[in-house]
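Enquirer: Generate coordinates for the sequence data below:
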Amino acid sequence: MGKTSKDKRDIYYRQAKEEGWRARSAFKLLHIHDAYGILNGVRRAVDLCAAPGSWSQVLSRKLYDPCQNDAEKLATKIIAVDLQAMAPIRGVVQLQGDITKESTAEAIISHFGTDGEEKAQLVVCDGAPDVTGVHEMDEYMQHQLLVSALSIATVVLETGGCFVAKIFKGNATGLLSTQMQIFFNKFDIYKPPSSRSSSIEAFVVCSDFCLPPGYIPQVINTARDDIRILAQRTGSEVNRSLVPFIACGDLDGHTSFNNPSEDESDASDIMDDIKYDYDSFMSDELYPQEFKQVYEELQYTRITSLQ
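Expert: Just a heads-up that it's a prediction; the model follows:
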């Protein structure tokens, strides 16, 4: 354990202590800004999954100036959202909420003026789920968290805005790129120098936000919502086409458990008919059979929990 602690105390760890950052991850956002200039001209920003608050600190120091006049201070809005409470940060409004809930998006919008006429210019998210140790499952869960962050961004971002979020690199990167380019004209994946080389994390950097014509923003939670029903609620044909694709990876699509017309007594028969389709990264050439069995058991557990 002592060795692990020493390994974490790299140059950015020590520098974070010296400069008063709450975590070394502050340098990741600073490096992303150095590479892409995401904070230039920004006055309204949202930090999702903000705890312990290092990214909110960066936003505070870069965007909020205590020497500004009252009008300029009012024009600067920084909203930090997390399920956990954080110690106060100058110029940052904190919301305790779940980013997978529509009420959280509405609470964020309410801070950007009457009826949200001034939306956020930047949405960032450095959140990550608790890792299981199974890379493919961790990548999947991170992807779903990213879907939730993206869906909130579509609600609170103004046209031309930017979105930055953590991802776990893997075989789903190509799909992720296609999904992001639905909403952003510019998309890149960047690994800042402050991100440890041993880490599988990287960051999506998306800019020039623009909603597809006819699309109505929705807050998506693949673990809670039936994506097919969710896509129909707005009445938009565009949503019916895009929402299932944006939430690609939701295992509801392999079954008909959530079909309102399905008789619940037939659930056991449906289970007998389930077939698992493995992605290319689960091929026999890349992974041993026992690993595939673990992956299948994890899929089975998730499916049964959704009944």
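
Enquirer: use CA for all of it now, contacts and neighbours both
Expert: Noted.

Enquirer: contacting residues around residue 210?
Expert: 159, 160, 183, 184, 185 (CA atoms under 8 Å, 6 or more residues apart in numbering).

Enquirer: scratch that, residue 215 is what I was asking about
Expert: By CA under 8 Å, 6+ apart, the neighbours of residue 215 are 236, 238, 239.

Enquirer: want to put them side by side, so please do this one too:
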Amino acid sequence: MSQNSSHPPRALKVKLKKARGRTPSQQRWLQRQLNDPYVLRARREGWRSRAAFKLLELDDKFRFLEPGQRIVDLGAAPGGWSQVAARKIGIVDESGAEREKARGKIVGIDLLPIEPMPGAEFIEMDFLDDDAPARLVALLGGPADVVMSDMAANATGHKKTDHLRIMGLAETGAEFARSVLAQGGTYIAKVLRGGTEGALLADLKRDFANVRHFKPPSSRSDSAELFVIAMGYRGEDRVAAEQGDAG
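Expert: Predicted coordinates:
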């Protein structure tokens, strides 16, 4: 499968043949899916979702996925990001088959069931559960090198509400990341532009050496979607420094 993240060529538009029983919003969504080149390319290349291209493009830009890493995928369903990560860190080969004696570990967590795949382990639970951090670290065999999140709350159609809901997910994801990341680790999360994303960036800069935001080419042009990339987790170093200042 190609991992080239350039824009795919345009295809002729496909029109819905039957709209009976569908709401206008459902019709618009289906029409967009039928004509989305990344949806078509994901099917052709065997990715579980078009979101796979976003992670490919994020890693092309920031190079945070490396062989042998331990990775947590928050809100992992249907598994597209775990699928990309398994290949990037060398757990599976180009065909998607698991390599013998592969190093690294991926654990995906979601409230929804996820179809099993080579190279990743999925658990059905809420990452906000009190025992979730300890359970995930145990499954990984140690602290995580990367915590990544493509989570999004169900859209309401009200921009401010949708922005605040997804920012809440990104903020709680960041708190979770702090509890499981190894020093030097990376946190990636989806956000929406809307006015409060700056506060999240400022908060992450306290704990991470390098904090950026980026809109991958495969993110729809009419979407307010961005991704926050926080690299170089300071971990206990920052806590020790703050305690020293307080003393």
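
Enquirer: Let me see the TM-score of these two.
Expert: Here the TM-score for the pair of chains, by TM-score structural alignment, normalised by the length of structure 2, is 0.79; 212 aligned residues with a CA RMSD of 2.2 Å.

Enquirer: Of the contacts of residue 210 of structure 1, which qualify as buried by neighbour count?
Expert: Buried by 16 or more other CA atoms under 10 Å: 159, 183, 184, out of the contacts of residue 210 of structure 1.

Enquirer: need these in CSV with distance to residue 28 of structure 1, can you?
Expert: Output for those, formatted as CSV (distance: CA to CA, whole Å):
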residue, distance to residue 28 of structure 1
159, 25
183, 24
184, 22
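
Enquirer: Just give me the longest helix of structure 2.
Expert: In structure 2, taking DSSP state H as the definition, the longest helix is helix 159-180.

Enquirer: so where in structure 1 does that one end up aligned?
Expert: Aligned by TM-score structural alignment, helix 159-180 of structure 2 falls on residues 135-156 of structure 1.

Enquirer: The matching stretch vs structure 2, average distance?
Expert: Mean deviation of stretch 135-156 of structure 1 relative to structure 2 after superposition (mean CA distance after the TM-score superposition for structure 1): 1.1 Å.

Enquirer: Now do the buried residues in that stretch.
Expert: Quick answer for stretch 135-156 of structure 1 (16+ other CA under 10 Å): 136, 138-156.

Enquirer: Any idea how many residues pack against residue 164 of structure 1?
Expert: By the criterion of other CA atoms under 10 Å, residue 164 of structure 1 has 27 neighbours.

Enquirer: Over to the one 4 residues further on?
Expert: Here the neighbour count serves as a burial measure; for residue 168 of structure 1 (other CA under 10 Å) it reads 21.

Enquirer: Kindly report the same for residue 51 of structure 2.
Expert: The burial count for residue 51 of structure 2: 20, using other CA under 10 Å.

Enquirer: Repeat that for residue 213 of structure 2.
Expert: Using other CA under 10 Å: residue 213 of structure 2 sits among 17 other residues.

Enquirer: which residues touch the counterpart of it in structure 1?
Expert: In structure 1, the residue paired with residue 213 of structure 2 is residue 189, using TM-score structural alignment. Residue 189 of structure 1 is in contact with 202, 203, 204, 205, counting by CA under 8 Å, 6+ apart.

Enquirer: Distance-wise, check residue 189 of structure 1 relative to residue 102 of structure 1.
Expert: 27 Å (CA to CA, to the nearest Å).

Enquirer: Likewise for residue 139 of structure 1?
Expert: For residue 139 of structure 1 relative to residue 102 of structure 1 (CA to CA), the value is 24 Å.

Enquirer: got it, and residue 207 of structure 1?
Expert: For residue 207 of structure 1 relative to residue 102 of structure 1 (CA to CA), the value is 23 Å.

Enquirer: For the equivalent of residue 19 of structure 1 over in structure 2, the count of nearby residues, please.
Expert: Counting by TM-score structural alignment, residue 19 of structure 1 lines up with residue 45 in structure 2. Neighbourhood size, residue 45 of structure 2 [other CA under 10 Å]: 11.

Enquirer: Against residue 52 of structure 2, how distant is residue 45 of structure 2?
Expert: On the measure of CA to CA, residue 45 of structure 2 and residue 52 of structure 2 end up 11 Å apart.

Enquirer: Same question for residue 219 of structure 2.
Expert: Counting by CA to CA, the gap from residue 219 of structure 2 to residue 52 of structure 2 is 11 Å.
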